[in-house]
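Undergrad: all I have is the shape, not the residue letters:
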């Protein structure tokens, strides 16, 4: 999915970039037809951009953002949601180690950026998994570790306590992607967290943290 700005975003002072795998891709689609709109209801307070890539793996993060930075101004707030697709292909520890390295690079590329880490969601189905229980444990441990790295770097974590695998109505039939109801909860959690920072921050890049 190419970088997509929300309607009216070009005149807004605070730039927000949501970047990640298919949940971000489908969240943009849902937001565009929701009561929030692709700008998540922020109007002129913020310019919301979406960079969602279906099937995205962690190794694709830096190239995707590098391409963005070649064409667009750096964001003031970067919302990251990726990594679950790597589970089962590599260890949680290796993902955390790469996250640590990449977060340092992102701060060099975008000085002063506020990073918000989206805590990995539960899945009803872990594709190609020998043990869904083992991957669920790895999900909790690795995502919490990355969240701690983000917080230590001055960022914050977006949690989704209301999106849980025991509620099948929140998921599509594949057990991975969110239904419209699940996507609405996902978007609502992100929108509220962003609103907290926009309310306590300001219009400029240096004041958003």
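TA: That came in fine, so what should we check first? As the structure is a prediction and not an experimental result, all values here were calculated from the model.
Undergrad: use CA for all of it now, contacts and neighbours both
TA: OK.
Undergrad: what does stretch 142-157 contact?
TA: In this structure, residues lying in contact with stretch 142-157 by CA atoms under 8 Å, 6 or more residues apart in numbering are 92-93, 95-96, 99-100, 103, 114-120, 209.
Undergrad: in it, what's buried?
TA: Residues of stretch 142-157 classed as buried: 142-150, 155-157 (neighbour count, 16 or more other CA atoms under 10 Å).
Undergrad: where along this structure do the helices fall?
TA: 22-32, 61-71, 92-109, 132-152, 180-200 (DSSP state H).
Undergrad: can you list the residues that contact the last one?
TA: Read it as helix 180-200. Contacts with helix 180-200, where a contact means CA under 8 Å, 6+ apart, come from 26-27, 30-31, 40, 45, 158-160, 162-163, 169-171, 208-209.
Undergrad: this is the comparison structure:
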């Protein structure tokens, strides 16, 4: 019976025609494709793909996946300054754990105030056990909106609340940053005076149960350290801010 003929199809889904054997000898298992002696030998060259340079996406993945299961835990709780610093850390060489032997949990909330801070802390505490260190960066959004004397009392209340809720945790006050523009007042001098008083109150309270982290590089309010809104930090500003957090936490973690 003559062999069945197959008609060539241009369809990409067509089943390929079966190969017709021309020799009973088994194919040779070599690194080349061998044909009859009158045909040239074709070498099969295999090589590894060229390395792909890391992108922001791969850096973020690498920074999120860090083996710190047995390390002390740190909560960084505060306003959008903390949230923006976290976003910066995703693509920074420091990573989200700031190159520390610690598990850092960033909790930054836009518009956070001293009065709403306790509610946020209670919510976080329902999700996680008490950490080794808590850093508080909050109060800037209150300035110009709430009377200074009331803010000083609020700082004391936050300190008392944290001390009772986390008796074995080191509590750290992160110095409130200066601003080029303030939301609730154009009187920059008055706003900066209030900021300084809140910082002194925070440091006075927290130094007894933990410590404070300072940010002296922002004292002169160099414009390149801020975004155009005069409040949030630029890439350079966030890098300095994260470096300050890292340096401060290094000291506190030594005592854990």
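TA: Perfect, I can see it now. All figures in this text were calculated on a predicted structure; none of them were measured in a lab.
Undergrad: TM value for the aligned chains?
TA: The TM-score (TM-score structural alignment, normalised by the length of the first structure) is 0.88; 194 aligned residues with a CA RMSD of 1.6 Å.
Undergrad: before we move on, the earlier item: now, of the helices of the first structure, which is deepest in the fold?
TA: For those, ranked by mean neighbour count under the definition mean count of other CA atoms under 10 Å, the leader is helix 22-32 at a mean of 20.
Undergrad: what sits up against that helix?
TA: By CA under 8 Å, 6+ apart, the residues outside helix 22-32 of the first structure that reach it are 1, 18, 37-38, 40, 50-56, 81, 177-178, 180, 183-184, 186-187.
Undergrad: now with 7 Å?
TA: When contacts are defined by CA atoms under 7 Å, 6 or more residues apart in numbering, helix 22-32 of the first structure is touched by residues 37-38, 40, 50, 52-55, 177, 183, 187.
Undergrad: need those residues in a markdown table (columns: distance to residue 61 of the first structure).
TA: Listed next are the contacts of helix 22-32 of the first structure as a markdown table, based on distance: CA to CA, whole Å:
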| residue | distance to residue 61 of the first structure |
| --- | --- |
| 37 | 25 |
| 38 | 22 |
| 40 | 23 |
| 50 | 13 |
| 52 | 10 |
| 53 | 10 |
| 54 | 12 |
| 55 | 12 |
| 177 | 20 |
| 183 | 22 |
| 187 | 21 |
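Undergrad: ok, of the residues you listed, which come out buried?
TA: Among those, those classed as buried by 16+ other CA under 10 Å are 37-38, 40, 50, 52-53, 55, 177, 183, 187.
Undergrad: closest to residue 134 of the first structure out of these?
TA: Distance from residue 134 of the first structure was checked for each of these by CA to CA. The minimum falls on residue 177, at 19.7 Å.
Undergrad: what do we get in the second structure for that closest one?
TA: The criterion is TM-score structural alignment: under it, residue 177 of the first structure has residue 232 as its aligned partner in the second structure.
Undergrad: ok, now residue 51 of the first structure?
TA: Applying TM-score structural alignment, one finds that residue 51 of the first structure aligns to residue 107 in the second structure.
Undergrad: residues contacting that match?
TA: Contacts for residue 107 of the second structure were tallied using CA under 7 Å, 6+ apart; they are 76-78, 83.
Undergrad: and with 8 Å instead?
TA: 75-78, 82-83.
Undergrad: for residue 10 of the first structure, find the nearest of the helices of the first structure.
TA: Residue 10 of the first structure lies closest, by CA to CA, to one member of these: helix 61-71, at 13.9 Å.
Undergrad: Provide the aligned range in the second structure for that closest one.
TA: Following TM-score structural alignment, the partner segment of helix 61-71 of the first structure in the second structure covers residues 117-127.
Undergrad: give me the contacts around the matching stretch.
TA: Contacts made with stretch 117-127 of the second structure from outside it, assessed by CA under 8 Å, 6+ apart, are listed as 78, 138, 158, 161.
Undergrad: for these, please prepare TSV with the additional fields distance to residue 70 of the second structure.
TA: TSV is the format used below for the contacts of stretch 117-127 of the second structure (distance: CA to CA, whole Å):
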residue	distance to residue 70 of the second structure
78	25
138	29
158	29
161	28
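Undergrad: mind picking the one among the residues you listed that's closest to residue 182 of the second structure?
TA: The shortest gap between residue 182 of the second structure and any of the contacts of stretch 117-127 of the second structure belongs to residue 138, at 15.0 Å (CA to CA).
Undergrad: show me what the closest one aligns to in the first structure.
TA: Mapped onto the first structure by TM-score structural alignment, residue 138 of the second structure lines up with residue 82.
Undergrad: quick check, the match of residue 177 of the first structure in contact with residue 226.
TA: Yes: checked against CA atoms under 8 Å, the pair residue 232 of the second structure and residue 226 is within contact range at 5.8 Å.
Undergrad: list the residues that contact both of the two?
TA: Contact criterion CA under 8 Å, 6+ apart; no residue bridges residue 232 of the second structure and residue 226 by contacting each.
Undergrad: redo the buried residues of stretch 142-157 of the first structure as JSON lines? Include distance to residue 13 of the first structure.
TA: Written out in JSON lines, the entries for those read as follows (distance: CA to CA, whole Å):
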{"residue": "142", "distance to residue 13 of the first structure": "34"}
{"residue": "143", "distance to residue 13 of the first structure": "31"}
{"residue": "144", "distance to residue 13 of the first structure": "31"}
{"residue": "145", "distance to residue 13 of the first structure": "32"}
{"residue": "146", "distance to residue 13 of the first structure": "29"}
{"residue": "147", "distance to residue 13 of the first structure": "27"}
{"residue": "148", "distance to residue 13 of the first structure": "29"}
{"residue": "149", "distance to residue 13 of the first structure": "27"}
{"residue": "150", "distance to residue 13 of the first structure": "24"}
{"residue": "155", "distance to residue 13 of the first structure": "20"}
{"residue": "156", "distance to residue 13 of the first structure": "21"}
{"residue": "157", "distance to residue 13 of the first structure": "23"}
